[in-house]
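In: mind folding the following:
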Amino acid sequence: MPASLLERFRQAYRDLDLFPLLSAQQIEDFRVDYGQDTLARLEQAIDDADQDGKLIFSGHRGCGKSTLLARFGREMMQQGYFVVFFSIAEMVEMSAVDHINILYAIAVQLLSKATERQVPIPPKEKDAILTWLATTRTETTSRSLTGEAGIGGDILKLVTAKLKTESTFREEIKRTYERRISELVEKVETIAKCVRDATKKEVLVIIDDLDKLDLKLVEEIYKKNINALFQPKIRIVFTIPIAVIRDIELRTILQTASGSPIQQMEVVKFFSRENRHRSGAVPEESKVRLLLEVLQRRIESDLIEPDTAHELILSSGGVMRELVRIARACCSQCLLLLRREPERTEIKITDEILELALRDLRNDFAASLGTSRYQILATTYHHGEPEEVNDPEFLLLLHGLYVLEYRNGDLWYDVHPMLLELLKRRNLIETESEQDG
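Out: Presented below is the predicted three-dimensional model:
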C-alpha cells in the first residue's frame, strides 16, 4: 500500500534531521559531494604536519563541518592513520567544557576506540591506564570508581557517563589536574604510544563541536590555556567558531601555537559581492543544483514546487543547516495542514507554505534584535562589512548566523536572507520596487 501523504511528510521531516551524516547507511542514503576543496586542504595540512601537529578548523555553525570532518576521518583512516573522531558535546556538558576535560576526553576516547577496535595493548599497561582513569586525587578526596563499576564492570563507560552528566565528577577532574596538566598530557601520550606501537599507525584525533561553545568559553580555552591544550605530541584537529578568529590577538595565538594557517569551511556563495543585491541577479546555477540535490535526497520531488525549492535554497544563504532547518519547518507546516484537513490530498510545499515557515523562523531571529543590532545589520547589508569587524555585537551576530561570511577573492559579509524582511519593515533597506525605481 502506498504511503499516505501524512507519512511521506513525516518521513521527510525525519530525514531532514539527519545531520551530521555519520553512519554508513546515512552516508549511502543522503551524501552529496560537498566541500571537496576544503577536504583536500585538510588532508594536505595533516600530511604536512609534524607528529604533534595541531590544526584549527573553522566555519559557520551549520555549514557542514561535522559531516565533512566525519568524512575526513574516514578518508584519513584509509590513508593509514588511527583516527579518533568524537563530539565534545557528547562527552561534556557544553557549558562546562574547559581545557582540562577536553584533554581528559581525548584520553578516554583514545582508549575507548582502541578497545573497540581490539588494539592489542599489553594488559599491564591497559590496567594501569584504567586504574588511572578510575581514580581522582584532590586535596580533600581520593576515590576509585572501580567499586561503582563492579566486578568486570566497564570503567570506560562509567567514566564517560560521569564526565557527561555529573558536575561533581568534572570538578574533581579539574581540581586533580589543574596544577598537574603535565601528568594528564603524559597519560594521553602514553595511550597514543600504546596505540601507535600496536597498530604501526600515526594517531589523529578530531574533536567536533568546539565551535558551538559560548564565545566567552572559547576565549578561556583557546586564549588562556592554549599551551596546555596543545601539549600532547599527537596530531589533533580542533574546531573553533568563525566569530572568534576575527579577533587579531586570538588568531595570532592560534596560528603561532599550531604553526599553520587556520583552515576554514566556506558557505555556498550564490552571488558575487557586486551582484548580491542587484535586482534580477542570477545565482550561480551549479551552487543551486548542489543544494537542490541535498533537498531531493530528503524530500520527494512531488512534495515541493520547483520554484519554491529554488526560493527555499536562496533563503538559506548557502548555509547547509539553514537549508535543512527551513525545509523542515516547511514540512512541519504541511503536517499541520494535514492534521487540520486530513482529507486533502494535494498539499505540497508552495511559496505560501515557505513564507509561513520563514515567518516563524524570522521571528525567532527578531527576538534578540534591538536598535543597535539592526543598525549593524543595515550597515553590513549596504557595505558588505560592518563599521568595525571586531565589535563584540557584530561578532555575536556572526556567531548566531544573523550575518554570513563569504569569500571570492576578498572577504565580505551579508545579512542572512531570512532577515531582509525585518530590515525592510524598519525602512533600513529599500524594497526591490524602490531599487528598480
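In: CA only for contacts and neighbour counts going forward, please
Out: OK.
In: I figured residue 287 hits residue 293, correct?
Out: No: the pair formed by residue 287 and residue 293 falls short of the contact definition of CA atoms under 8 Å, at 10.1 Å.
In: which is the next helix or strand following the longest helix belonging to the chain?
Out: In the chain, assigned by DSSP state H, the helix with the most residues is helix 320-340. Sequence-wise, the next helix or strand downstream of helix 320-340 (DSSP states H and E) is helix 351-366.
In: determine the set of other helices and strands touching that following helix.
Out: Other helices and strands packing on helix 351-366, by 3 or more CA pairs under 8 Å, 6 or more residues apart in numbering; DSSP states H and E, are helix 306-315, helix 320-340.
In: want to throw those helices into a markdown table with distance to residue 300 and mean neighbour count?
Out: A markdown table is the format used below for these (distance: least, CA to CA, whole Å; neighbours: other CA atoms under 10 Å):
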| stretch | distance to residue 300 | mean neighbour count |
| --- | --- | --- |
| helix 306-315 | 11 | 18 |
| helix 320-340 | 11 | 20 |
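In: what's the closest of those helices to residue 72?
Out: helix 320-340 (17.6 Å; CA to CA).
In: tell me the SS of the nearest residue to residue 319 once chain neighbours are set aside?
Out: Nearest non-adjacent residue to residue 319, counting by CA to CA, 6 or more residues apart in numbering: residue 63, 4.9 Å away. Here residue 63 is recorded as coil under DSSP: H, G, I helix; E, B strand; the rest coil.
In: and residue 331, what is it in contact with?
Out: 9-10, 12-13, 349 (CA atoms under 8 Å, 6 or more residues apart in numbering).
In: residues contacting residue 218?
Out: So residue 218 contacts 240, 244 (CA under 8 Å, 6+ apart).
In: quick one, the longest helix of the chain and helix 351-366 angle?
Out: On the basis of axes from the mean of the first three to the mean of the last three CA atoms, to 10 degrees, helix 320-340 is oriented at 120 degrees to helix 351-366.
In: what angle separates helix 320-340 from helix 306-315?
Out: Using the same axes, to 10 degrees, helix 320-340 lies at 140 degrees relative to helix 306-315.
In: helix or strand right after the helix or strand harbouring residue 127?
Out: Using DSSP H and E, residue 127 falls within helix 123-133. Once the chain leaves helix 123-133, the next helix or strand it forms, by DSSP H and E, is strand 135-137.
In: so what touches that following strand?
Out: With CA under 8 Å, 6+ apart, strand 135-137 has contacts from 142-145, 172-173, 176.
In: list the buried ones in that strand?
Out: The neighbour-count check on strand 135-137 (16 or more other CA atoms under 10 Å) flags 135-136 as buried.
In: right, and the helix or strand after it?
Out: strand 142-144.
In: and that next one, what does it pack against?
Out: strand 135-137.
In: so how far is the strand it packs on off the chain centroid?
Out: 33 Å (CA atoms, centre = their mean, to the nearest Å).
In: one more to put side by side:
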Amino acid sequence: MVLNVGQLFRACNPSKTLNYGDAKDRACYIDFAAVRGNDVVKELRRTINLSGDDATCQLFTGHIGCGKSTELSRLKQELEDLNYHVVFFESSEELDLADVDISDILLVIARQITQSLAQADICLEPTRFQKILHGAVDLLNSEVTGLKLNIPALDSKVGMSHKDGEYSLAFGIGELTTKSRDSKEVRSLLRSHLEPRVNTILEAINTEIMVPAKTQLQQQGKAGLVVIVDNLDRIDNLEKLPNRSQPEYLFVDRGEQLKQLTCHVIYTIPLVLAFSNEKERLSNRFGSDPQLLPMVRVQNRDQSSCEAGMAALKQMILVRAGQDQLSELFDSEATLERLCQTSGGHVRNLLVLMHGCLKKDDPPVSSKLLEQVISQRRYDLSKPITADEWELLRQVRESKAVRGEDAYQTLLRSLFVFEYRDEEQSWFDINPILTDAEELR
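Out: Below you'll find the predicted structure:
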C-alpha cells in the first residue's frame, strides 16, 4: 500500500483524541491493557454493570496525555453496547479550569444530561430547578449591565416536543455557564446565588431530572444512565482556600456533594490527588481508590525490555500509517524501536516524536532525523529542571520510587517521571527522553 504522508501526519496529531465510536478511529485503536498492568476500562464497566440500579461514582486518573480520553471513549461505546444511555463530555469546553467550584460542575452536568435526554425524546418538567436558575438570571440581569439571558418558562416541558424557537433548559443553562466561564465578575455573582443552594440544586437534579429520566429510559429498554466527565484532571493546582489546593477543595472537601448524583458517574481527577497526603480522605469520600491508567511498559522493573509493550507501540504507529510493513516508514526496525523506547510508553509522547519527524521530512524516518528530534525534545524538557530536581531524578532512577507529595509535584506533574505497573507491582522511572541528559550521566 502506498504511504499517504498527509494522512499519517494527521493520524499522528498529538492533539487528536480517538473516538472509539467512529469506525475509522476504532481501526487505529490499540488495546494496551495487557502491557499497562490492568484493564481499567473493564473494571469501570463492571462496577457500573454489576451495580444494577444502585448509583456509582468512580474516579479515574493518570498522566495528562497517557490515553485516558481514548479509554473513556472506548468505555462509552462498550456501555452503549450494553444498552446504557451515556452522557460523555469534556469539561474543559465548559469551565474555566483555573477557577472551578461545585455549582459550576453541577450546572454543566445538568446541561449535558438534559441536552442528551432531549435528543433521546425524554421529556422532563424540572420546575424547582428552573426556579433556581431564574433566580440566578434575575440577579445577573439586575447586577450586570447589558447581560440578557434566556431560559424556558417555568411551566414548559423540557424535551424534543418543544415548538420551534422555544428555548430548551440545556440552552438556558448554557447561557449561564458560557457567561460565567468568560467573565470572572459574572462567575462571582452566579456563585453567590448558587453555592448556598448546592444541596437544593442536587435534590432538584435528582428528583426532577434523574428520577423521571431513568423511568423513561427504562421504558425505552435502556439499562441505565451514565455520566462521564472528562478533563477535570486538567484543573489548575492553585490555592483555592488557605492551605487547600483547588483539587483538594473540589474532590476532598466537597467530594461528598459530587457523589450525590443518583446515576452512574465517572470523574477524571488530577493525578496529584493520587499522591496527595489527602488520598485516604479522598478514597473514604468516594468509597474506593481512584483508578489509575499507567504507562505502557517499554521495559520491566529489572531494566529488561518489555517485548509485548514495544510490539504494541510499534503496531500503533503502523496502523496509523495504514501499513503492514515498516520499510516505507523507517530506515530500519532499530529506528522504530528507538522511537518507541524513547516515548517511555506515554502515548502522546510517541505521537509528539513521530509528528516532529514528519514536520522535518517525508518517511522513511532515518535514525539521524529521529535523534535530532529527540535531542530537541530533551533540551526543551530539561530547561526548567533545577539542580535539586536532577538529584531527585537520580534517586528515582536508582530506587524506582517516588515518595512524598512535593516529589510528585516536581517530577510526575512535569512528566519527568512515569509510573508503570505489571500484574504484581508498580514502580517509577525517569522519562527516557532525559536518560541521555548530561546531568544524569
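In: related to what we said a few turns ago, reformat the helices and strands packed on helix 351-366 of structure 1 as JSON lines; add distance to residue 227 of structure 1.
Out: As requested, these are exported to JSON lines (distance: least, CA to CA, whole Å):
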{"stretch": "helix 306-315", "distance to residue 227 of structure 1": "41"}
{"stretch": "helix 320-340", "distance to residue 227 of structure 1": "33"}
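In: do you know which of those helices lies nearest residue 214 of structure 1?
Out: helix 320-340 (18.8 Å).
In: what helix or strand is residue 203 of structure 1 on?
Out: strand 202-208.
In: ok, average deviation of that strand from structure 2?
Out: Superposing on structure 2 and averaging over aligned pairs (mean CA distance after the TM-score superposition for structure 1), strand 202-208 of structure 1 comes out at 1.2 Å.
In: any idea how far the residue nearest to residue 319 of structure 1 is from residue 195 of structure 1?
Out: 33 Å (CA to CA, to the nearest Å).
In: burial of the aligned residue in structure 2 for residue 44 of structure 1, as a residue count?
Out: Residue pairing (TM-score structural alignment): residue 44 of structure 1 is matched to residue 46 of structure 2. Residue 46 of structure 2: 12 surrounding residues under other CA atoms under 10 Å.
In: report the buried residues of the helix or strand hosting residue 46 of structure 2.
Out: For residue 46 of structure 2, the host element (DSSP H and E) is helix 40-50. Going by neighbour count (16+ other CA under 10 Å), the buried part of helix 40-50 of structure 2 is 40-41, 44, 48-49.
In: that one versus strand 224-230: what angle between them?
Out: 150 degrees.
In: how far out from the middle of the chain is the next helix or strand after helix 40-50 of structure 2?
Out: Using DSSP H and E, the helix or strand that directly follows helix 40-50 of structure 2 along the chain is strand 57-61. Strand 57-61 of structure 2 has its C-alpha centroid displaced from the chain centroid by 10 Å (CA atoms, centre = their mean).
In: again with stretch 429-439 of structure 2
Out: Using CA atoms, centre = their mean, the offset of stretch 429-439 of structure 2 from its chain centre is 27 Å.
In: okay, now residue 195 of structure 1: neighbour count?
Out: 23.
In: alignment lookup: it to structure 2.
Out: Per TM-score structural alignment, residue 195 of structure 1 is aligned with residue 213.
In: now swap in residue 293 of structure 1 and tell me
Out: Per TM-score structural alignment, residue 293 of structure 1 is aligned with residue 315.
In: before we move on, what about residue 107 of structure 1?
Out: In structure 2, residue 107 of structure 1 lands on residue 110 (TM-score structural alignment).
In: check which helix or strand that match maps to.
Out: helix 102-119.
In: mean distance between that helix and structure 1 after superposition?
Out: Mean for helix 102-119 of structure 2 is 1.0 Å (mean CA distance after the TM-score superposition for structure 1).
In: list the contacts of that helix.
Out: With contact meaning CA under 8 Å, 6+ apart, helix 102-119 of structure 2 is reached by 87, 89, 91, 94-95, 123, 158-160, 169-171, 173-174, 177, 191, 194-195, 198, 202, 205, 209, 213, 227, 229, 250, 254, 258.
In: pull the number of nearby residues for residue 401 of structure 2.
Out: 14.
In: also residue 71 of structure 2?
Out: 23.
In: for the aligned partner of it in structure 1, give me its contacts.
Out: Using TM-score structural alignment as the criterion, residue 71 of structure 2 maps onto residue 68 of structure 1. By CA under 8 Å, 6+ apart, the residues touching residue 68 of structure 1 are 34-35, 39.
In: of the contacts of helix 102-119 of structure 2, which belong to strands?
Out: The strands, defined by DSSP state E, take in 87, 89, 227, 229 from these.
In: host element of residue 427 of structure 2?
Out: Going by DSSP H and E, residue 427 of structure 2 is part of strand 426-430.
In: ditto for residue 70 of structure 2
Out: helix 68-81.
In: which members of the contacts of residue 331 of structure 1 are the farthest-apart pair?
Out: Pairwise distances across the contacts of residue 331 of structure 1 peak at 13.3 Å for 10 and 349 (criterion: CA to CA).
In: now stretch 159-168 of structure 1: how far from the chain's centre is it?
Out: 22 Å.
In: ok so, going back, in structure 1, point out the residues matching the strand holding residue 427 of structure 2.
Out: Mapped onto structure 1 using TM-score structural alignment, strand 426-430 of structure 2 covers residues 411-415.
In: residues of the matching stretch that come out buried?
Out: Buried, per 16+ other CA under 10 Å, within stretch 411-415 of structure 1: 412-415.
In: kindly report the same for stretch 180-197 of structure 1.
Out: 181, 184-185, 187-196.
In: likewise stretch 222-242 of structure 1?
Out: Those would be 222-223, 226-242, for stretch 222-242 of structure 1 by 16+ other CA under 10 Å.
In: tell me which element the aligned partner of residue 376 of structure 1 in structure 2 is part of?
Out: Superposed on structure 2 with TM-score structural alignment, residue 376 of structure 1 falls opposite residue 392. In the assignment (DSSP H and E), residue 392 of structure 2 maps to helix 387-399.
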